[in-house]
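Engineer: Pasting the sequence and the predicted model now:
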Amino acid sequence: MVNLPLQPRYILPPLCLMALSALLAALNLNDVLEFNRQLIEQGQVWRLLTSQYVHANWPHLGLNCAGIILIWALHAEHTKPTQYALHTVFLAAWCGIGIYYFCPDIRIYTGLSALLHGVIVWGAIKDIDAGMKTGILLFIGIWLKIAYEQLNGPSAEVGKLIASRVAIDAHLIGAIGGIVLALPLVMTYLKKRQA
């Protein structure tokens, strides 16, 4: 039997993230919040952070909400609400800044997918630290997915669904952010192994 983490402390943070993104979509705030390189260069630096929470369309939001639910099912018990919020804000800023500096061809960007790649990498490392062998499989799996995207390019089908090109380099940046976020876990794990 599957034992899902249904306690409020586990279910409220991902619900709040989905609700925030849905509210921003309903209010149609992309023009004010999306990553727009030209406007960021003119001083609208908040877009580096806020762009992660808005989406190209409702199917785009739906795909990212499915990702949030998957990560919740896998890793909700690893974080407290405050930690969840700090992780998502750190990764949103990390991804926005990373896209700005390392993806000059990305002029417009929206969506949680880069951030979610970071969250799932952090969760896989947390699984490994907790002694769960599935963490190793998840860690390898997410990097295989990213390698596949880098070698084969973005999915045309997903791009058509979300009416936007899938930003595979943003996924890579997000996953690297997950490793950065997990550095304290990695250091603890390595110390335990040496002891």
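Structural biologist: Right, received. Where do you want to start?
Engineer: from here on, contacts and neighbour counts on C-alpha atoms
Structural biologist: Fine.
Engineer: So what's the residue count around V32?
Structural biologist: 15 (other C-alpha atoms under 10 Å).
Engineer: OK, contacts around H55?
Structural biologist: S21, A25, N30, L61, T110, G111, L112 (C-alpha atoms under 8 Å, 6 or more residues apart in numbering).
Engineer: Check which helix or strand the second one maps to.
Structural biologist: For A25, the enclosing helix or strand under DSSP states H and E is helix 8-26.
Engineer: What are the contacting residues of whatever helix or strand comes next after that helix?
Structural biologist: Counting by DSSP H and E, the next helix or strand C-terminal to helix 8-26 is helix 30-33. Counting contacts by C-alpha under 8 Å, 6+ apart, the residues outside helix 30-33 that touch it are L24, W46, R47, T50, S51, V54, H55, A56.
Engineer: The structure to be compared is supplied as follows:
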Amino acid sequence: MLRSILPQNIHLAPYMLLATLLILLALLPEPIQQWLLYDRAALAKGQYWRGLSGHLLHSNHWHLLMNLAGLLLVMLLHGHYFRSRQLLLQWPLFAGIISVLLYFCSPGMQIYVGLSAMLHAMLTLGALKDIQVKQSTGALLFAGLIAKVAWEQWQGPDAQLSQLINASVAIDAHLYGVISGVLLAVLLWLAKCLDKA
């Protein structure tokens, strides 16, 4: 039924796989989740998987629901641009870049969970692809993302949202998500230029 209301060219499987994984991880007992979240001290001891798995955990069900809605939005806006294999390569790459930036540029961030930074990366990459194919909404979305992260950096985290998700909103992670989306867009553009040369 979902397939009948979505545009034909969206690669649905990876989005469904990611959404299912988010839900299953949310059902894990707390001690197991503690072993998977982004934890700066544990990363320093070599538990590098946390740099990927932390992006798949959430602080509570509201946090999970908001990120699932964000994933649906990304799929509807830009799901037609990338094949399944591309998505399954992009997502861990985004998580890795964001985690490296968190570790080295935000030493005060001790614990992190949530898909929102990766959603910022996906939206950024999609908006830049929109611009590349001359979709008028791409520039608007990209400008909106830049304005959002700039506002967050200036004003700080939203207190009401922090209360809803029972965690501090990781505004630096959102910024790093946009940066990683731009980095991947540049790399893809360079690879395309090299192919033409």
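Structural biologist: It's in. Given the structure is predicted, the values throughout are model-derived calculations rather than measurements.
Engineer: what's the TM between chain one and chain two?
Structural biologist: The TM-score (TM-score structural alignment, normalised by the length of structure 1) is 0.90; 189 aligned residues with a C-alpha RMSD of 2.1 Å.
Engineer: before we move on, back to that, looking at the contacts of H55 of structure 1, state which has the most neighbours.
Structural biologist: Going by other C-alpha under 10 Å, L112 tops the contacts of H55 of structure 1 with 29 neighbours.
Engineer: how about that one, what's its match in structure 2?
Structural biologist: Here L112 of structure 1 is matched to L115 in structure 2, going by TM-score structural alignment.
Engineer: give the contact list for that match.
Structural biologist: Contacts of L115 of structure 2 (C-alpha under 8 Å, 6+ apart): H55, L56, L57, H58, N67.
Engineer: want to throw these into JSON lines with secondary structure and distance to P7 of structure 2?
Structural biologist: Below are the contacts of L115 of structure 2 laid out as JSON lines (DSSP: H, G, I helix; E, B strand; the rest coil; distance: C-alpha to C-alpha, whole Å):
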{"residue": "H55", "secondary structure": "helix", "distance to P7 of structure 2": "28"}
{"residue": "L56", "secondary structure": "helix", "distance to P7 of structure 2": "26"}
{"residue": "L57", "secondary structure": "coil", "distance to P7 of structure 2": "29"}
{"residue": "H58", "secondary structure": "coil", "distance to P7 of structure 2": "29"}
{"residue": "N67", "secondary structure": "helix", "distance to P7 of structure 2": "21"}
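Engineer: Redo these as TSV? Include distance to N9 of structure 2.
Structural biologist: As requested, the contacts of L115 of structure 2 are exported to TSV (distance: C-alpha to C-alpha, whole Å):
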residue	distance to N9 of structure 2
H55	27
L56	26
L57	29
H58	30
N67	23
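Engineer: Looking at the residues you listed, which is nearest Y38 of structure 2?
Structural biologist: Among these, H55 lies closest to Y38 of structure 2 (C-alpha to C-alpha), at 7.5 Å.
Engineer: tell me, the longest helix anywhere in structure 1 lands on which residues of structure 2?
Structural biologist: Secondary structure assigned by DSSP state H gives helix 81-102 as the longest helix of structure 1. Aligned by TM-score structural alignment, helix 81-102 of structure 1 corresponds to residues 84-105 of structure 2.
Engineer: one step back: which residues are contacting the longest helix of structure 1?
Structural biologist: 9-10, 12-13, 35, 37, 47-52, 106, 114-115, 118-119, 169-170, 173-174, 177-178, 181.
Engineer: before we move on, what about stretch 45-54 of structure 2?
Structural biologist: 35-39, 43, 92, 95-96, 99-100, 112-114.
Engineer: how far does it stretch from start to finish?
Structural biologist: The first residue of stretch 45-54 of structure 2 is 16 Å away from its last residue (C-alpha to C-alpha, to the nearest Å).
Engineer: mind checking how far it is from the chain centre?
Structural biologist: Put simply, stretch 45-54 of structure 2 sits 16 Å off its chain's centre (C-alpha atoms, centre = their mean, to the nearest Å).
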